[in-house]
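> Dropping the sequence and predicted coords here.
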Amino acid sequence: MTQYFSMWGNLTIRENLLFIARLYSLDRRRDRVERALSELGLTARQHQLAKELSGGWKQRMALAACMLHEPVLLFLDEPTAGVDPKARREFWQMLHQLSDRGISILVSTHYMDEAERCHKVAYLSYGRLLANGTIASIIASQNLITMRTSGAGLTLLESQLQRLPDIEQTVIFGNQLYITSRDEAKLKSALFAFTQQGYEFCKVDTNLEDAFTYLMKNNCEKN
C-alpha cells in the first residue's frame, strides 16, 4: 500500500475495488469486494466517488484493495501520513484486527506513537539498520535515564542543561522539560544546582522517541 493516494478518483469505492479485482483476475470478485467493504467499514460509502473522500477514508479504501486477494503479508508505506488523529487511531485498530487474524504487517512510519503499537520495530537511518527488536528491548539497550521538570523559564533552563557534559538530550513538551542521560548519579548531580532555583525533578520512563533520537545522534557522530 503506497503512502499517497493512487486509485481512481472518478470511480466510486465499489467500482475501484471491482476494477482492481478484475485487473488481478481474482475469482469470486463480488464476494471479495463485499467482504472488504464490510470489514473496512466502507459499505455505507461504497457509491461515493473516491475523489470526494477525506484522507482517512481514502486510506481505508486503499487497505480494502490490498485485502482483496486475502494476503498473508501486507507492506504499508506510511499509511497514515496526512491523516487526522481520529482516522489514524481507527486505521490502526483495523490493522490490529488484521494482525489478530494472522496477517503479518510491515509498516514504515515517522510517528513514534505508531511504532509503539507494533510488536517489533526496526530503526533505519540513511540505509543503516541501527536497532531491531521489541519496543522494550530497544529502549532498555540504550541505558538511558530520563528526568522531568516543569515551571517557568524552561527554554533558558534547557539551554543551560545542554551545555553540561553528562546531559545526552533535552526536549520540551508543553510546560514540561525532559532531560536524558546515561548515568543516573551524574544526572542527579548535574540537576542538583537547579533545584536551588526552585525546580523539582522526577524520574520518568524513557520512551521510544528518546531511544531513537539517541541512536540517531550517536550514528551521526560516528559518521
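Received it, and whenever you're ready, just let me know what you need.

> switch to C-alpha atoms for all contacts and neighbour counts from now on
OK.

> helix, strand or coil for the residue nearest the centre of the chain?
By C-alpha atoms, centre = their mean, the chain has its centre lying nearest to residue 114, at 2.5 Å. Counting by DSSP: H, G, I helix; E, B strand; the rest coil, the backbone at residue 114 sits in helix.

> just the one 4 residues further on next, same as before
In three-state terms, and counting by three-state DSSP, residue 118 is coil.

> State the number of residues packed around residue 200.
15 (other C-alpha atoms under 10 Å).

> Now do the contacts for the nearest residue to it once chain neighbours are set aside.
Closest residue to residue 200 apart from its sequence neighbours, by C-alpha to C-alpha, 6 or more residues apart in numbering: residue 149 at 5.8 Å. Shown in contact with residue 149 (C-alpha atoms under 8 Å, 6 or more residues apart in numbering): 176, 177, 178, 199, 200, 201, 202.

> Residue 220 versus residue 149, what's the distance?
Between residue 149 and residue 220 the distance is 28 Å, computed by C-alpha to C-alpha, to the nearest Å.

> quick one: residue 77 and residue 62 touch, right?
No: using C-alpha atoms under 8 Å, residue 77 is not in contact with residue 62; the gap is 11.6 Å.

> what is in contact with these two at once?
Joint contacts of residue 77 and residue 62 (C-alpha under 8 Å, 6+ apart) are residue 1.

> more crowded one of these two?
residue 62 (23 against 15).

> That one is in what secondary structure piece?
Using DSSP states H and E, residue 62 maps to helix 55-66.

> Below is an additional structure, to be compared with the one above:
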Amino acid sequence: MMRAPEPRHNGREVVIDVSGLTKRFGDRVVVRDLSMRVYRGQIYGFLGPNGSGKTTTIRMLCGLLTPDAGQGTCLGYDILTESQIIKRHVGYMTQRFSLYEDLTVRENLEFVGRLYGIPNARQAATAALARLGLEGRGRQLAGTLSGGWKQRLALGACILPEPQLLLLDEPTAGVDPKARRDFWSEIHALAGEGLTVLVSTHYMDEAERCHEIAYIAYGELLTRGSVEEVIRQSGLATWTVTGGDTWRLAEELKHREGVDMVAPFGSSLHVAGRDKGKLEAAIAPFRGDPALDWREDAPTLEDVFISLMSRSRDNFP
C-alpha cells in the first residue's frame, strides 16, 4: 500500500524532491550536487549533450540508481533506503525496443500483464490495445511493426501495470513526425490523469511540449524551469540576419568578442550573446552591408540550447 503523499508545495503534490545528488563512476563525476522538485502530473524534460548525465540523473530521481551523495524522496519513499519499493511504481521505456519481436502485439502485452501479476492480463491487454489504437494489430508480430507502432506498443507495455511514474529515455529517436506527435498526445493524456513523466530528448519541439525542462551538461544542472523561464533566464540578446553570404559572415562573427553563438537556420543566421552591448558592438561593422538584413529577435529554446552547449565542458577524463 502506498503511504500518504508528501506535503504539498504551493498547493501541488510533490512526487520527487531531492537535494545534493551526486554520482561517480570511477574517478568521473557524472552528476554533481543536483537538487530538483517534480510535481504530480508534470511532464519534466531533460536536455543536454550525449553523455552529460541525463539518464543517470533520471535513474537516481526515481530510485533506479543509488546516488553516492545526497538525499530525497520519490513517490513518498526514500530514494536511498526504499528504492525497491519505488521500482514497483515506475514504468521505464528505453530508446531501444525491448519487447519480444517473435510474439504478437497482444502476446507481448499479455506476457507483461502476467509478469506483473495483473489479475486479468487478457482484459488489460485488450484495454491497452484500444487505448493506443492497436486493436487491428493485435495478431501482428511485434518485429514486423514500424518504428512508430513499436513505440506505441512499448508505451502500452509500460503503462499496463498502472505505474505512478513514467521514465522515457529518448523515446522517439528515429520516429517520423506524425508518430512523434501522436505519442506526445498520449503522454499529455496520461499526465492529465495524474501520471508523472520524466523524459530525456534532443528534439526542441518535444522539449517545448514539457511542463518544465532541465538542461544538464556533463554532470552540472545549468538551468531549469518552464520553456519561457529558461529562455528568459538565459539573458540572450539575439539578432537574425538574412541575405548575402551568411556562411562567410558566420565565420567572421564567431571569433568576435560578445558573440556567444552563431547558428544557421535555413537561409538565415542567428547571432546571440549574453552581453547585449558587446554583441551590438561586434555586429556593428556588418550592419551597414546593404546585402544583409538585420532584425533584432527573441531567442528561441534552440538558441539557448546551442549557447549552453557551447559553454559546456566535457568531464570525460
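Okay, I see it. A quick note: this is a predicted structure, and the numbers were derived from the prediction, not measured.

> thinking again about what came up before, now the corresponding residue of structure 2 for the residue nearest to the centre of structure 1: closest residue in space, sequence neighbours ignored.
Structural alignment (TM-score structural alignment) places residue 114 of structure 1 against residue 206 in structure 2. Of all residues not flanking residue 206 of structure 2 in the chain, residue 184 sits nearest, at 7.9 Å (C-alpha to C-alpha, 6+ apart).

> Alignment lookup: residue 110 of structure 2 to structure 1.
So, by TM-score structural alignment, residue 110 of structure 2 is matched to residue 18.

> On the three-state scheme, that match is what?
Under three-state DSSP, residue 18 of structure 1 comes out as helix.

> Wait, it touches residue 28, no?
No: judged on C-alpha under 8 Å, residue 18 of structure 1 makes no contact with residue 28 at a distance of 10.5 Å.

> ok, the two, which is more surrounded?
A count of neighbours by other C-alpha under 10 Å puts residue 18 above the other of residue 18 of structure 1 and residue 28, at 19 against 9.

> check contacts around that one.
Contacts of residue 18 of structure 1 (C-alpha under 8 Å, 6+ apart): 29, 30, 33.

> list the ones among these that structure 2 also has?
Contacts conserved in structure 2 for these, using both residues aligned by TM-score structural alignment, their matches' C-alpha atoms under 8 Å: 29, 30, 33.

> Of these, which is the nearest to residue 3 of structure 1?
residue 33 (22.1 Å; C-alpha to C-alpha).

> Tell me the residues of structure 2 aligned with the helix or strand containing that closest one.
Element membership of residue 33 of structure 1 [criterion: DSSP H and E] is helix 29-39. Using TM-score structural alignment, helix 29-39 of structure 1 lines up with residues 121-131 of structure 2.

> ok, and what's touching that stretch?
Contacts of stretch 121-131 of structure 2 (C-alpha under 8 Å, 6+ apart): 106, 109, 110, 111, 113, 114, 118, 134, 135, 138, 156, 160.

> ok so, going back, before we move on, what SS does the residue nearest to residue 200 of structure 1 have?
Secondary structure for residue 149 of structure 1, judged by three-state DSSP, is strand.

> Please, where are all the strands along structure 1?
In structure 1, the strands defined using DSSP state E lie at 73-77, 104-108, 121-125, 128-133, 145-150, 169-173, 176-181, 202-204.

> Now the ones you listed in TSV, please, with extra columns for distance to residue 162 of structure 1.
Formatted as TSV, the strands of structure 1 follow (distance: least, C-alpha to C-alpha, whole Å):
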stretch	distance to residue 162 of structure 1
strand 73-77	35
strand 104-108	31
strand 121-125	24
strand 128-133	24
strand 145-150	14
strand 169-173	7
strand 176-181	9
strand 202-204	18
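
> Quick one: buried ones out of the contacts of stretch 121-131 of structure 2?
106, 109, 110, 111, 113, 118, 134, 135, 138, 156, 160 (16 or more other C-alpha atoms under 10 Å).

> Once you drop chain neighbours, what's closest to residue 71 of structure 1?
Spatially, and ignoring its direct neighbours in sequence, residue 71 of structure 1 is nearest to residue 103 (7.2 Å; C-alpha to C-alpha, 6+ apart).

> Correct me if wrong: the one you found contacts residue 73.
Yes: with contact defined as C-alpha under 8 Å, residue 103 of structure 1 counts as touching residue 73 (5.7 Å).

> Residue 164 of structure 2 contacts residue 191, doesn't it?
No: between residue 164 of structure 2 and residue 191 there is no contact under C-alpha under 8 Å: 10.0 Å.

> mind listing what's buried in the longest strand seen in structure 2?
Longest strand in structure 2, counting residues (DSSP E): strand 12-25. Within strand 12-25 of structure 2, the residues scored as buried using 16+ other C-alpha under 10 Å are 13, 14, 15, 16, 17, 18, 19, 20, 21, 22, 23.

> Now which residue in structure 2 aligns to residue 144 of structure 1?
Aligned partner of residue 144 of structure 1 by TM-score structural alignment: residue 236.

> just residue 203 of structure 1 next, same as before
So, by TM-score structural alignment, residue 203 of structure 1 is matched to residue 296.

> swap in residue 63 of structure 1?
In structure 2, residue 63 of structure 1 lands on residue 155 (TM-score structural alignment).

> Now do its match against residue 121 of structure 2, distance only.
Counting by C-alpha to C-alpha - residue 155 of structure 2 and residue 121 of structure 2 are separated by 16 Å.
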